[in-house]
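Asks: Give me a 3D structure for the following:
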Amino acid sequence: MTVFNRVESPRQAEDALYDKTILAGDGWIYDLEPGQVLRIVDVEGNQAADTLFYDADRPEDHYSATATIAGQGNVYLTAGSVLLAESGKELLRIVADTCGRHDTVGGSCSAQSNTVRYAHEKEHMHNCRDTFMLQLATREGAYSKRDLAPNINFFMNVPVTSEGGLRFDDGVSGPGCYVELESLCRTTVLISNCPQLNNPCNAYNPTPIRVLIWNG
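Replies: Purely as a prediction, here's the structure:
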């Protein structure tokens, strides 16, 4: 299914309790309380925000792409999508979305995938998997490499072909597009703002994203 579901938010930036810009290549980790709403903004357009979620009270129970796709009957995320953990627990619900569609199957870039997709000499380049690990390491042993799961790529356009393959196409997001998620429990958010310099979808120019949080 390729339906775009664009829903605007009534929330105003000046009312947010938290507002931060994440530069391209940087990471961010934060614990949301139940009812809080997180907005992720694609500041300049066509930037990929690689994102994972965890039950903050049970860190081993992470976002599950498989359960989420099966639960909603759609391989893409958009307004109304409920993000499920491995246990089946509801972590968050997308309550607003001005992009309309987000990838949940393309995964994050890594040193290894960069060599496969592009060239062997790209192995040393900054990548999302390493950024994820650096952020998880700040949690004093609560997480390890085994806690990395297939992630969401907010704002990234990865169509599924009729043969079941994937294409990494030009983005469908524009400057200022955003997605908002309401936390349904205590949820840990982990973001790597993708530093990818080899993918033409962002014109080889990674750009910042912005995160805002409101109380429910």
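Asks: switch to C-alpha atoms for all contacts and neighbour counts from now on
Replies: OK.
Asks: how many other residues sit next to the spatially closest residue to Leu190 that is not a sequence neighbour?
Replies: Spatial nearest neighbour of Leu190, excluding adjacent residues (C-alpha to C-alpha, 6 or more residues apart in numbering): Ile29 at 4.5 Å. When neighbours are counted by other C-alpha atoms under 10 Å, Ile29 registers 18.
Asks: how much space between Ile29 and Ser173?
Replies: Going from Ile29 to Ser173 by C-alpha to C-alpha, to the nearest Å gives 23 Å.
Asks: Give me the buried positions along whichever strand or helix holds Thr131.
Replies: Using DSSP states H and E, Thr131 falls within helix 128-136. The neighbour-count check on helix 128-136 (16 or more other C-alpha atoms under 10 Å) flags Cys128, Arg129, Asp130, Thr131, Phe132, Met133, Gln135, Leu136 as buried.
Asks: To check against the first, give me the structure of this:
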Amino acid sequence: MTRVRRSPQDIAANRARYEEHQKKGLEYAPKALPGTSPLPAPEIAPDKIIHREVIPGGWYWSTHINKHEVFRVSLDSGFSTLSLIAWSAAETSERLNLPDTMKVQWTTVLGKGRVIFSDMGRVMFSVTEDSSGAHDGVVGGSTSGSNAAKYGEGTRNTRDNLILLATKAGLDKRDIPPALALFAPVRVDRNGAFAWKPELLHEGDYIELRAEMDMIVGFSNCPHALNPDKVYRPNPVTVTRIAATEPRSGDFCRTATAEAVRGFENNARAAV
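Replies: Here you go, the predicted structure:
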């Protein structure tokens, strides 16, 4: 295979185009996102609760969610990291895409006011509430190898859990996208290394994700690979499915960035 060598001029021109595109994206973006959601989490009206699932530590769960319904994921029983993956219910070849989610919003920090994209440029979730902003879309979930190195043999891990839930949904392990780790306080330090920042978390943290299409969603409740705790002790995590409410005109998540606007335009076109 012939390797194409780019001239310094080509590299400089590509960098200039990238920097101009980044500048435009950042200028469009809001100067400040909404603050984190208040604690404790407000009560959900009983008639709005469709289902409530408590996922035990080390286990997994999958379900369907319909457009404009909401998942509240809450740490009601102490700290744990819950990994999430999703597929379009209409066409499961369309799936969660975290690299695009971060790239087009110019940030690795996903919190209130952000959206989560599919690999077809459509919006899957809007983050409508979030008390921490401490979520990881870069490192991914644990594996049998990472668990064995830290805890020894015999503990459940995110990768194997996701394979099991995908299989039960009629999918293959090749259909599994990189997982979003909720309540995983990962940040990148000045040297480009990943750092675990537990001070970003609070007792009773929660996040609410509004579905922007009908989806199959999977969750795995296993410790994050970067969690420094050497003891395997994930706590139960509560996932509440809340009845749909039509988003308000000018909804912040839909207008915060140019890419979010385009993503929702793609959603609208696909619905026609």
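Asks: Quantify their similarity with the TM-score.
Replies: Overlay of the two chains. TM-score (TM-score structural alignment, normalised by the length of structure 1): 0.86; 209 aligned residues with a C-alpha RMSD of 2.5 Å.
Asks: Confirm that the residue nearest to Leu190 of structure 1 sits in a helix.
Replies: No: read with DSSP: H, G, I helix; E, B strand; the rest coil, Ile29 of structure 1 is strand and lies in no helix.
Asks: Which strand or helix spans the most centrally placed residue in structure 1?
Replies: In structure 1, the residue lying closest to the centroid (C-alpha atoms, centre = their mean) is Thr51, at 2.9 Å. Here Thr51 of structure 1, judged by DSSP H and E, is contained in strand 49-55.
Asks: Contacts for that strand next, please.
Replies: 60-63, 85, 91, 108, 128, 149-156, 185-194, 209 (C-alpha atoms under 8 Å, 6 or more residues apart in numbering).
Asks: So which of those are in strands?
Replies: 60-62, 91, 152-154, 187-193, 209 (DSSP state E).
Asks: who touches Pro10 of structure 1 in this structure?
Replies: By C-alpha under 8 Å, 6+ apart, the contact set of Pro10 of structure 1 is empty.
Asks: Over to the one 5 residues further on?
Replies: For Asp15 of structure 1, the contact set (C-alpha under 8 Å, 6+ apart) comprises Trp214.
Asks: same question, the one 10 residues further on
Replies: Under the criterion of C-alpha under 8 Å, 6+ apart, the neighbours of Gly25 of structure 1 are His126, Asn127, Cys128, Thr131, Ser192, Asn193, Cys194, Pro195, Gln196, Pro206.
Asks: do you know how far the last one is from Ala24 of structure 1?
Replies: Taking C-alpha to C-alpha as the measure, Pro206 of structure 1 and Ala24 of structure 1 are separated by 5 Å.
Asks: quick revisit: can you select the buried ones from the ones in strands among the contacts of strand 49-55 of structure 1 in ChimeraX?
Replies: A single ChimeraX command selects the buried members of these (16+ other C-alpha under 10 Å):
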select :60,61,62,91,152,153,154,187,188,189,190,191,192,193,209
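Asks: so which of the ones in strands among the contacts of strand 49-55 of structure 1 comes closest to Tyr143 of structure 1?
Replies: When those are ranked by distance to Tyr143 of structure 1 (C-alpha to C-alpha), Glu60 comes first, at 7.8 Å.
Asks: Residue in structure 2 paired with the closest one?
Replies: When structure 2 is aligned by TM-score structural alignment, Glu60 of structure 1 is paired with Ser93.
Asks: Number of residues surrounding the alignment partner in structure 1 of Ser146 of structure 2?
Replies: Matched to structure 1 by TM-score structural alignment, Ser146 of structure 2 sits across from Ser113. Using other C-alpha under 10 Å, Ser113 of structure 1 is surrounded by 16 other residues.
Asks: hang on, Ser113 of structure 1 in a strand?
Replies: No: Ser113 of structure 1 is assigned helix when assessed by three-state DSSP, not a strand.
Asks: Can you verify my assumption that the residue nearest to Leu190 of structure 1 contacts Val189?
Replies: Yes: assessed by C-alpha atoms under 8 Å, Ile29 of structure 1 is found in contact with Val189 at 5.5 Å.
Asks: returning to what we had before: so who does the residue nearest to Leu190 of structure 1 touch?
Replies: Gln135, Leu136, Thr188, Val189, Leu190, Ile191 are the contacts of Ile29 of structure 1 under C-alpha under 8 Å, 6+ apart.
Asks: Just tell me what it corresponds to in structure 2.
Replies: Ile29 of structure 1 maps onto Ser62 in structure 2, by TM-score structural alignment.
Asks: Distance of its match relative to Pro99 of structure 2?
Replies: 23 Å.
Asks: repeat for Leu226 of structure 2
Replies: With C-alpha to C-alpha as the criterion, Leu226 of structure 2 and Pro99 of structure 2 are 19 Å apart.
Asks: What does Ile216 of structure 2 correspond to in structure 1?
Replies: Alignment note: Ile216 of structure 2 maps to Thr188 in structure 1; criterion TM-score structural alignment.
Asks: ok, the match of Glu60 of structure 1 - contacts?
Replies: Applying C-alpha under 8 Å, 6+ apart, the residues contacting Ser93 of structure 2 are Trp87, Asp175.
Asks: swap the cut-off to 10 Å and go again
Replies: Trp87, Ser118, Asp119, Met120, Leu171, Asp175, Ile176 (C-alpha atoms under 10 Å, 6 or more residues apart in numbering).
Asks: Settle this for me: the last one is touching Ala169, isn't it.
Replies: No: if you go by C-alpha atoms under 10 Å, Ile176 of structure 2 and Ala169 don't touch, sitting 11.3 Å apart.
Asks: Comparing these two, which residue is more hemmed in?
Replies: Ile176 (20 against 14).
Asks: now the helices for structure 1?
Replies: 65-72, 111-117, 128-136 (DSSP state H).
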